[in-house]
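Peer 1: structure, please.
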Amino acid sequence: MRKTPYLALVVAVFQVIASQGAGYNQPDRLPVDALGVVLLLVGPVAMLTTRRFPITSLAATLMATCAYVAVGYPYGPVFLSPIILLFQTVSQGRRKVAWIASALTAAYFLVYSTWLVASPSPGSWHILAIVAVMLLILAAGEMARYRREGRAEHARVAEEESRRQASEERLTMAQELHDVLAHNISLIHVQASTALHLIDDDPSQARSALTTIKAASKEVLGELRSVLNVLREGAPRSPTAGLDRLGDLVERSGLDVSLKQVGSRPLPAQVERAAYRIVQESLTNAARHAPGSRVSVRLEYLPGELVITVGDTGPATPAVLSEEGSGNGIPGMRERAAALGGTLVAGPSGAGFKVEARLPLPEETE
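Peer 2: Next up, the predicted model:
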């Protein structure tokens, strides 16, 4: 709760003028003179310095208030500035200072009303009223502090969530870029090696390999553009890779691939993207480690999961790229499956290699 000079001015005018009026209804108290005005102005002046000297300002205000009452000036408006400063002290988190100051002030008024005040005594109800007002002020300050800290915590959590989402988006883009580059560059390398090997003996086969290289290079440029467009304002947030492009992926792989789909149903975007990338990475591994093999790709749509199986029969020719690659292919596929709550198993199967992924699917709605 920030104070302004205007608020301090309003409090000063109110305390001085209203205290003059309060004196008419309290004939047993002294009229407000020059000293009384000075004591009444201590609180408003302290409000101007409370941001730099919060504890000193509160102490000066409470001491001036106690002195004002001890001299015998009228009760009433003098308590406005202490109320404001006590509330601010608690709400800004200086709880211990505020509670101790309140306890000392209450103890002073107890001593004053019992032993120091001239007859007639204000009585115990007067002290109880002061204590109740102080407790009410402190409770209101605690509530204000709690609300302010709650808003600050909410803002902090929202900022952390924003940073986490941005980090996840960067990781997703990095994974997409890895998969796109790994698959297409491996395919280009394999086909380039084939073309160089056959260019003299079998030009038609070399031409086919070069055509595949052309298509793969065009594909990688298109996918890179779609991933990088995510960084541009207003660009679509969903990647373009999907199972509707699986036929093109198989055709460009340069492998002897049989593709079979059992059943069909709409898939969530993240499941479809993960399935495409798992098949893509599996074909990349087959091209790298098992050239010339026969590869089977099977997608089975079950009620609660999508089962992806990619297996090869083993290399028929020496593996050109068997020792190359980042080594992140299978771990990356496992991460994609695990991120969706699924599983992925990869390992030798007879003379070849087999990858099986199970991705959970939501229940179909009629």
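
Peer 1: alpha carbons only for contacts and neighbour counts from here, please
Peer 2: Fine.

Peer 1: so Val295 lies in a helix, does it not?
Peer 2: No - counting by DSSP: H, G, I helix; E, B strand; the rest coil, Val295 is located in no helix; its state is strand.

Peer 1: for it, what are its contacts?
Peer 2: Val295 is in contact with Leu255, Asp256, Val257, Ser258, Ala286, Val310, Gly311, Asp312, Thr313, counting by C-alpha atoms under 8 Å, 6 or more residues apart in numbering.

Peer 1: quick one: the fifth one from Glu160, how far?
Peer 2: Counting by C-alpha to C-alpha, to the nearest Å, the gap from Ala286 to Glu160 is 41 Å.

Peer 1: Proceed likewise with the subsequent sequence, for comparison:
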Amino acid sequence: MGRKFGLDPYNAVVVAVAQVVFSYGAYYGQPFREPIDAVAVALLLVGPVGVLLRRRFPAGATAAGLVATYVYTWLGYPYGPVYLSPIILLFSLVTLGQRVKAWVMAGVTIVVFITYGYIRSGEPTGLFHDLAVTAFVLLLMVVAELTRIVRERRAQQQRAAEEETRRQASEERLTMAQELHDVLAHNISLIHVQAATALHLIDDNPQQARTALATIKTASKEVLGEMRSVLNVLREGAPRSPTAGLDRLDELIERSGLDVKLERTGTRPLPPQVERAAYRIVQESLTNAARHAPGSAVTVRLSYEPSGLGIEITDDGSTTPPVLAGEGSGNGIPGMRERAAALGGTLTAGPSGRGFRVAARLPLPEENP
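Peer 2: I've put the predicted structure just below:
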């Protein structure tokens, strides 16, 4: 029951003690009122019971507490603490969402007490009494409405924050999945190409086969390192390892096993997401060249412009049979396009003469003067 009602049992006990005990004290200051007897005590306890049950039966508990208060007042018992539970019940009814019922009961309460002032008090109470009763009840209801609005806005903000956290977590998982795909696709493809080359040349050209095996060793070590770097990001509390960037292009080119020429035009700092996308586009392009055009000469051009980064990877065609041309997943070029599009850029890929050309443009924010 404690979990069902929260602090309500404790609140109900406090209200019950306050209303009964202090009503005895109120009688000494109002000797002209009726003395507290068993009926008065019973009526004083109805309100606290309503406080206890207000979350399970909000409208019924409030109505019962108000009626008990009306009867208590009309029987001539002392004013004062008896009005504590009606205040709590009306306030709770608004904050629990039953606003129409709460305002109707508040209006009935105003009418009852104004009528009481003219019928049972023994003397005319006047306009001031009527306005005071009305103002107090309306003030209570306005405060309850404001409290409800604040709570609803706070709950809405919390829901929005939770939704944003879930969205960011989902995006992070997608990013990690894409990173893992790119790391595995490139390095496993490189290992596959070099293994096929080594098998093809092991008898006729052992030295070149040895070079291919050395490349396999380097690539396998690299894929383990990159996988460890990406997976560390998923560990709670782990620092983010540096992601692949254009400063590592020389390493990428060296282990690609291709004759690659790197050209850079201009220079400027790049956002991390652009660095990562550019690196992965070059990486996938070199993977495709190694798979489909082994032995070709490849040119990688990077153009650093004020409004964007231009990337162009071209090869002059295969000089040996592409033994692994049909073993790709088919996701390389679409994956590169998705990376470029995610940053608002574009990417085209297609035959160019005897070879193949990939061209991408990634927009960049304006540099501060």
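
Peer 1: overlay them and tell me the TM-score.
Peer 2: The TM-score (TM-score structural alignment, normalised by the length of the first structure) is 0.90; 365 aligned residues with a C-alpha RMSD of 2.4 Å.

Peer 1: neighbours around the alignment partner in the second structure of Pro120 of the first structure, how many?
Peer 2: Here Pro120 of the first structure is matched to Glu123 in the second structure, going by TM-score structural alignment. Applying other C-alpha atoms under 10 Å, we find 9 residues neighbouring Glu123 of the second structure.

Peer 1: can you classify Glu123 of the second structure by secondary structure?
Peer 2: When classified by three-state DSSP, Glu123 of the second structure comes out as coil.

Peer 1: what sits closest to it if chain neighbours are left out?
Peer 2: What sits nearest to Glu123 of the second structure in space, not counting adjacent residues and going by C-alpha to C-alpha, 6 or more residues apart in numbering, is Gly117, at 7.8 Å.

Peer 1: check which helix or strand that neighbour maps to.
Peer 2: Applying DSSP states H and E as the criterion places Gly117 of the second structure in helix 99-119.

Peer 1: and stretch 52-72 of the second structure, which stretch of the first structure?
Peer 2: The aligned range for stretch 52-72 of the second structure is 48-68, by TM-score structural alignment.

Peer 1: for the stretch 51-200 of the second structure, what spans make up the helices?
Peer 2: Using DSSP state H, counting those that start in this stretch, the helices of the stretch 51-200 of the second structure run over residues 58-74, 84-95, 99-119, 126-201.

Peer 1: residue in the first structure paired with Ser318 of the second structure?
Peer 2: Structural correspondence for Ser318 of the second structure with respect to the first structure (TM-score structural alignment): Pro315.

Peer 1: that match touches Gly352, doesn't it?
Peer 2: Yes - applying C-alpha atoms under 8 Å, one finds Pro315 of the first structure in contact with Gly352, separated by 7.4 Å.

Peer 1: who touches both of these two?
Peer 2: Shared contacts of Pro315 of the first structure and Gly352, defined by C-alpha under 8 Å, 6+ apart, comprise Ala290.

Peer 1: now do the SS call for the equivalent of Ala337 of the first structure over in the second structure.
Peer 2: With TM-score structural alignment as the criterion, Ala337 of the first structure lines up with Ala340 in the second structure. Classification of Ala340 of the second structure by three-state DSSP places it in helix.

Peer 1: again, but for Arg301 of the second structure
Peer 2: Applying three-state DSSP: Arg301 of the second structure is strand.

Peer 1: before we move on, the earlier item: neighbour count winner among Ala286 and Glu160 of the first structure?
Peer 2: Ala286 (28 against 12).

Peer 1: surely the more buried one is within a helix?
Peer 2: Yes - with three-state DSSP as the criterion, Ala286 of the first structure is part of a helix.

Peer 1: pull out the buried residues from the match of stretch 52-72 of the second structure.
Peer 2: 48, 50, 54-55, 57-66, 68 (16 or more other C-alpha atoms under 10 Å).

Peer 1: quick check, distance from stretch 154-167 of the second structure to the centre of its chain.
Peer 2: Here the centre of stretch 154-167 of the second structure is set off from its chain's centre by 6 Å, with C-alpha atoms, centre = their mean, to the nearest Å.

Peer 1: meant to ask about stretch 108-123 of the second structure
Peer 2: The chain centroid and the centroid of stretch 108-123 of the second structure are separated by 54 Å under C-alpha atoms, centre = their mean.

Peer 1: contacts for it, please.
Peer 2: Leu66, Tyr70, Trp74, Pro124, Thr125, His129, Asp130, Val133, Thr134, Val137.

Peer 1: quick one: the strands in the stretch 251-366 of the first structure?
Peer 2: For the stretch 251-366 of the first structure, applying DSSP state E, counting those that start in this stretch gives strands covering 256-262, 294-301, 305-312, 343-349, 352-360.

Peer 1: format those strands as CSV; extra columns: distance to Ala106 of the first structure.
Peer 2: As requested, these are exported to CSV (distance: least, C-alpha to C-alpha, whole Å):
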stretch, distance to Ala106 of the first structure
strand 256-262, 82
strand 294-301, 76
strand 305-312, 70
strand 343-349, 68
strand 352-360, 66
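
Peer 1: which of the buried residues of stretch 48-68 of the first structure sits closest to Gly234 of the first structure?
Peer 2: Thr50 (47.6 Å; C-alpha to C-alpha).

Peer 1: the closest one and Ser57 touch, don't they?
Peer 2: Yes - contact criterion C-alpha under 8 Å: Thr50 of the first structure and Ser57 qualify, at 5.4 Å.

Peer 1: so what's the gap between stretch 317-337 of the first structure and the chain middle?
Peer 2: Using C-alpha atoms, centre = their mean, the offset of stretch 317-337 of the first structure from its chain centre is 33 Å.

Peer 1: which residues does Gly76 of the first structure contact?
Peer 2: Taking C-alpha under 8 Å, 6+ apart, we find Gly76 of the first structure in contact with Ser19, Ala22.

Peer 1: what does Gly263 of the first structure correspond to in the second structure?
Peer 2: Using TM-score structural alignment, the equivalent of Gly263 of the first structure in the second structure is Gly266.
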